[in-house]
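Trainee: okay, sequence plus prediction incoming.
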Amino acid sequence: MGGEGGEAPLRTRGNQPDVPAPDSPWDEIVPGLWMGGHQYRALSGRLESAVVDRQFDLVQTLLRLPGYGPDPGVEHHVWPIPDGPLDGTQLAGVIRLAEAACEALDDGRTVLVRCYHGYNRSGLVVAHALVRQGGTAEAAIRLIRARRSSWALHNDLFVDYLRAGLTTARLLEDLTE
């Protein structure tokens, strides 16, 4: 499964359709900030739905599927984006989600950022939130891969966005539109 050092080869999901489902519905990256998906592989080996009820104060969803929660009354931000190239508007939404996650954390609230497997789209938001809190892109990527999965942020383009800085990537995308 992995490349050198136990890390997954860096590919986008489009080039690697056999990306394995994670072993847990969500994982805590830093205190209060969780990253997850809509499905995971249970100990039995079966794929299970990762349904959010009231486990988190704020849920941010980058791929919305019906029936996955959260419960009514839980703050829920939905910003569907592809696991591929993003335009300036999509990047601006990612930046806003990361800002909202940081604000919620500052207020002592718990946050779940989720996408399909909880690897790329959610990783982009979580990594940007970590950078906003003073970390580097490289440290954020390493931490996410250590805490969530070696498959996290296997989308090379998203890693490039993080290394360039999302604000810079957004400006560059706006210039090409």
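Mentor: Nice, I can see it. Numbering: from 1, shown residues only.

Trainee: hey, let's count contacts and neighbours off CA atoms from now on
Mentor: OK.

Trainee: and the residue most central in space within the chain, what element?
Mentor: Geometric centre of the chain, nearest residue: residue 122, 1.0 Å, by Cα atoms, centre = their mean. For residue 122, the enclosing helix or strand under DSSP states H and E is helix 121-132.

Trainee: pull out the buried residues from that helix.
Mentor: 121, 122, 123, 124, 125, 126, 127, 128, 129, 130, 131 (16 or more other Cα atoms under 10 Å).

Trainee: next helix or strand past it?
Mentor: Assigned by DSSP H and E, the successor of helix 121-132 is helix 137-147.

Trainee: what helices or strands is that next one leaning on?
Mentor: On a contact count with 3 or more Cα pairs under 8 Å, 6 or more residues apart in numbering; DSSP states H and E, helix 137-147 meets strand 26-30, helix 121-132, helix 156-164.

Trainee: against that first model, consider the following:
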Amino acid sequence: MRIEGRGAPYADFPWNEIVPGLFMGGHHYRDSSGGLLPVVVGSEFDVVVSLYRRDGHGPAEAVVHRCCEIPDGPLTSRQLAEVVELGEFAAAAVREDRKVLVRCQAGYNRSGLVIVQALLTLGYSLDDAMFLVRNRRSKWALSNHLFVNYLTTGLGVAGLLVGLDD
């Protein structure tokens, strides 16, 4: 599920490299005429983390593929823990010199949440990680203010706080 109404256009590229070996993308992007095209991942990456899934978008069978569908909205404590785990998984793969793609529907919010967590795991500050995502992917990245609040609170603490409602 993707929250509509933010006014964000789809990206101009299927994916963008945020730091060496760590890419952020979506399942669709705009071509030069503004038309919407599907992003089909083959074997360009060693690891793909999908937070949104559609049949026919890859990756190739030999690629390590972790899929964890999460909404582009409020997350449960379990989903926040999964984001932390996926960020750590992506960071570990980057440390092993593997080429990693983290993707969601448009490639802005859900993928941005995991990418920032991966960057934090790799030693970047929160401000630097969020700047890199917005600068290298799109100014529309991390436009979900709830996700930014989760990040500034810390995903572990946010998970505990959200868990109080369970």
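Mentor: Okay, I see it. The structure presented is a predicted model; accordingly, all values stated were derived computationally and were not measured.

Trainee: work out the TM-score between the chains.
Mentor: Between these two chains, after superposing, the TM-score reads 0.96 (TM-score structural alignment, normalised by the length of structure 2); 165 aligned residues with a Cα RMSD of 1.1 Å.

Trainee: and of the helices and strands packed on helix 137-147 of structure 1, who's closest to residue 88 of structure 1?
Mentor: helix 156-164 (11.6 Å; Cα to Cα).

Trainee: hang on, the earlier thing: quick one: which of the buried residues of helix 121-132 of structure 1 is nearest residue 105 of structure 1?
Mentor: The closest of those, once distances to residue 105 of structure 1 are taken by Cα to Cα, is residue 129, at 10.0 Å.

Trainee: which ones are touching the aligned residue in structure 2 for residue 50 of structure 1?
Mentor: Alignment note (TM-score structural alignment): residue 50 of structure 1 maps to residue 39 of structure 2. Contact analysis of residue 39 of structure 2 by Cα atoms under 8 Å, 6 or more residues apart in numbering lists 14, 26, 27, 28, 29, 57.

Trainee: likewise residue 26 of structure 2?
Mentor: 14, 15, 39, 103, 104, 105, 106, 107, 108, 111.

Trainee: strands - which of the residues you listed land there?
Mentor: Here DSSP state E is the test, and the contacts of residue 26 of structure 2 give 15, 103, 104 as lying in strands.

Trainee: could I get the residues you listed as CSV with distance to residue 144 of structure 2 and neighbour count?
Mentor: Compiled in CSV, those are given as follows (distance: Cα to Cα, whole Å; neighbours: other Cα atoms under 10 Å):
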residue, distance to residue 144 of structure 2, neighbour count
15, 19, 22
103, 16, 28
104, 13, 28
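
Trainee: just put those residues in JSON lines and tack on distance to residue 62 of structure 2.
Mentor: JSON lines is the format used below for those (distance: Cα to Cα, whole Å):
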{"residue": "15", "distance to residue 62 of structure 2": "20"}
{"residue": "103", "distance to residue 62 of structure 2": "18"}
{"residue": "104", "distance to residue 62 of structure 2": "20"}
